[in-house]
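A.B. asks: here are the coordinates; sequence isn't available:
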């Protein structure tokens, strides 16, 4: 049986990179993003970038500018809270559904092993990939194509903690991943749901702190 993790389409990978940067405040409101600049940053052609712009425009994160690119829209705390409320509900349900498909658990185990190796090497880039693989392995194991599709549209990747080092943070996230996977393998639906909720709430708090920090940094330049 094939347990290979399904890779997200290029447009969704680009959308995830931009979504994380916009939600964290890395890209400022009214900042213009061009097809060429984003394509160069992400190492892709203009086509998936154009498609990613359309995805994020539908989400309310970008405003399309014909022949120019897309302008970043202002993001509020309420927007981030709503984003994570939906992710918590849907990823919690994905965990519950994954319990019913033990034949898919190998992909989750592989992602956990990759994350542990990345932590031991203190390789943040490798851990970021393992983080993506872990969540997508759970979506795949849920057996729901609709759920996997919706979660792909919400994906914003790893949100680093501004209070501790990157290496400390990935170790914390790895432990959270292990708690989620252990609950799934123990066939404990409620524990799996709660472990995922705790994990995503941690990410939510980090993103809100990053957004607040970027907004504070922007104020002097705007005054």
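C.D. replies: In hand now; what should we look at? Since this is a predicted model, take the numbers as computed values, not measurements.

A.B. asks: use CA for all of it now, contacts and neighbours both
C.D. replies: OK.

A.B. asks: from the chain's centre, how far out does the single longest helix found in the chain sit?
C.D. replies: When the chain is parsed with DSSP state H, its longest helix is helix 189-222. In terms of Cα atoms, centre = their mean, to the nearest Å, the centre of helix 189-222 is found 12 Å from the chain centre.

A.B. asks: What is that helix packed up against?
C.D. replies: helix 77-99, helix 166-185 (3 or more Cα pairs under 8 Å, 6 or more residues apart in numbering; DSSP states H and E).

A.B. asks: Mind giving me the packing neighbours of the longest one?
C.D. replies: Based on contacts counted as 3+ Cα pairs under 8 Å, 6+ apart, the elements that helix 77-99 packs against are helix 124-141, helix 145-154, helix 166-185, helix 189-222.

A.B. asks: One more pass at 10 Å, please.
C.D. replies: helix 10-23, helix 105-121, helix 124-141, helix 145-154, helix 166-185, helix 189-222 (3 or more Cα pairs under 10 Å, 6 or more residues apart in numbering; DSSP states H and E).

A.B. asks: buried residues in the fifth one?
C.D. replies: Going back to what we said before, that points to helix 166-185. Buried residues in helix 166-185, defined by neighbour count with 16 or more other Cα atoms under 10 Å: 167, 169-171, 173-185.

A.B. asks: and the direction of that helix versus that of helix 124-141, what angle?
C.D. replies: 20 degrees (axes from the mean of the first three to the mean of the last three Cα atoms, to 10 degrees).

A.B. asks: re the thing from before, would you list the helices and strands packed on helix 77-99 in a markdown table and tack on distance to residue 53?
C.D. replies: Formatted as a markdown table, these follow (distance: least, Cα to Cα, whole Å):
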| stretch | distance to residue 53 |
| --- | --- |
| helix 10-23 | 7 |
| helix 105-121 | 29 |
| helix 124-141 | 21 |
| helix 145-154 | 12 |
| helix 166-185 | 29 |
| helix 189-222 | 21 |
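
A.B. asks: here's the one I want to compare it with:
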């Protein structure tokens, strides 16, 4: 996989937080690049290249990469240093298994307690528009917003935080997996079924639609992933490549 020079990173992609320090801004930019698929699984993340692109020293970039290692989006290779994590079939199955146990219940709670669904409807419209325009980045971000807006009102902050982390890791698969899963129209149709059930106030039906959506994606996509990565190449003891 090519190094980060194959993708231009910019502070314009950072979250608009005026109080964010350099480490937070570097973290925001690199994380967004991973979640949108601009930085692909297996892609090497070289501190000096990222720092030059963002106009900062290597220290905040190094700290940002360490944070991403802790969140499971970046792994440390003995030979390459920091790379975007490649989620093999075993790891992906574990992440999706936990998500399918938690997300349907979170959505059911949001619906049954009368949570606001306006953001979900807006996110679905944006995802469809992005799909029609061939905008994979926009579609990826809108789909994440759709799912999050449906479980955000579940009433349990710990459950929300857990699902946020799982969604980050599933992005390593879903960024490219929607093609194998039947394309963006298939995904949009399944999202529409979830939203229709939620708007009807039927929490059980919405939860069931979420469960079918996730398990269907897993059945179509996970068999296409590679076998388990050799742990001797990713032992977690390396340092991010300074470049």
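C.D. replies: Structure received. Please read these numbers as outputs of a predicted model, since none were measured by experiment.

A.B. asks: Can you pull the TM-score for these?
C.D. replies: Aligned and superposed, the two chains score 0.67 in TM-score terms (TM-score structural alignment, normalised by the length of structure 1); 198 aligned residues with a Cα RMSD of 4.1 Å.

A.B. asks: what's around residue 223 of structure 2, how many residues?
C.D. replies: For residue 223 of structure 2, the neighbour count with other Cα atoms under 10 Å is 11.

A.B. asks: could you measure the closest residue to it other than its chain neighbours against residue 229 of structure 2, distance?
C.D. replies: Nearest residue to residue 223 of structure 2, sequence neighbours excluded (Cα to Cα, 6 or more residues apart in numbering): residue 89, at 7.3 Å. In this view, residue 89 of structure 2 and residue 229 of structure 2 are 9 Å apart by Cα to Cα, to the nearest Å.

A.B. asks: ok, now residue 67 of structure 2?
C.D. replies: 22 Å.

A.B. asks: for residue 96 of structure 2, same thing?
C.D. replies: 18 Å.

A.B. asks: quick one: which of these two has more around it?
C.D. replies: Under the neighbour definition other Cα under 10 Å, residue 96 of structure 2 and residue 229 were set side by side, and residue 96 has more, 20 against 14.

A.B. asks: Structure 2: which residue goes with residue 94 of structure 1?
C.D. replies: By TM-score structural alignment, residue 94 of structure 1 lines up with residue 106 in structure 2.

A.B. asks: do residue 142 of structure 1 as well
C.D. replies: By TM-score structural alignment, residue 142 of structure 1 lines up with residue 154.

A.B. asks: Spatially nearest residue to its match (excluding sequence neighbours)?
C.D. replies: Per Cα to Cα, 6+ apart, closest to residue 154 of structure 2 is residue 110, 4.4 Å.

A.B. asks: tell me the contacts of that neighbour?
C.D. replies: Applying Cα atoms under 10 Å, 6 or more residues apart in numbering, we find residue 110 of structure 2 in contact with 104, 116-117, 149-155, 198, 201, 203, 206-207.

A.B. asks: Now which of the residues you listed would you call buried?
C.D. replies: Among the contacts of residue 110 of structure 2, the ones that count as buried by 16+ other Cα under 10 Å are 104, 117, 149-154, 198, 201, 203, 206-207.

A.B. asks: Leaving out chain neighbours, which residue sits closest to residue 192 of structure 2?
C.D. replies: That would be residue 124: by Cα to Cα, 6+ apart, it lies 7.6 Å from residue 192 of structure 2.

A.B. asks: Map that neighbour across to structure 1 for me.
C.D. replies: By TM-score structural alignment, residue 124 of structure 2 lines up with residue 112.

A.B. asks: I'd say that match and residue 133 touch.
C.D. replies: Yes. Using Cα atoms under 10 Å, residue 112 of structure 1 is in contact with residue 133, at 8.8 Å.

A.B. asks: which residues are common contacts for the two?
C.D. replies: Residues touching both residue 112 of structure 1 and residue 133 by Cα under 10 Å, 6+ apart: residue 127.

A.B. asks: Flag every buried residue along stretch 75-85 of structure 1.
C.D. replies: Residues of stretch 75-85 of structure 1 classed as buried by neighbour count (16+ other Cα under 10 Å): 75, 80, 81, 83, 84.

A.B. asks: just to revisit the earlier point, could you report the separation of the residue nearest to residue 154 of structure 2 from residue 120 of structure 2?
C.D. replies: 12 Å.

A.B. asks: Identify the contacts common to the two.
C.D. replies: 149, 150, 151, 198.

A.B. asks: and of these, the nearest to residue 15 of structure 2?
C.D. replies: If you rank those by distance to residue 15 of structure 2 using Cα to Cα, residue 149 comes first, at 18.2 Å.
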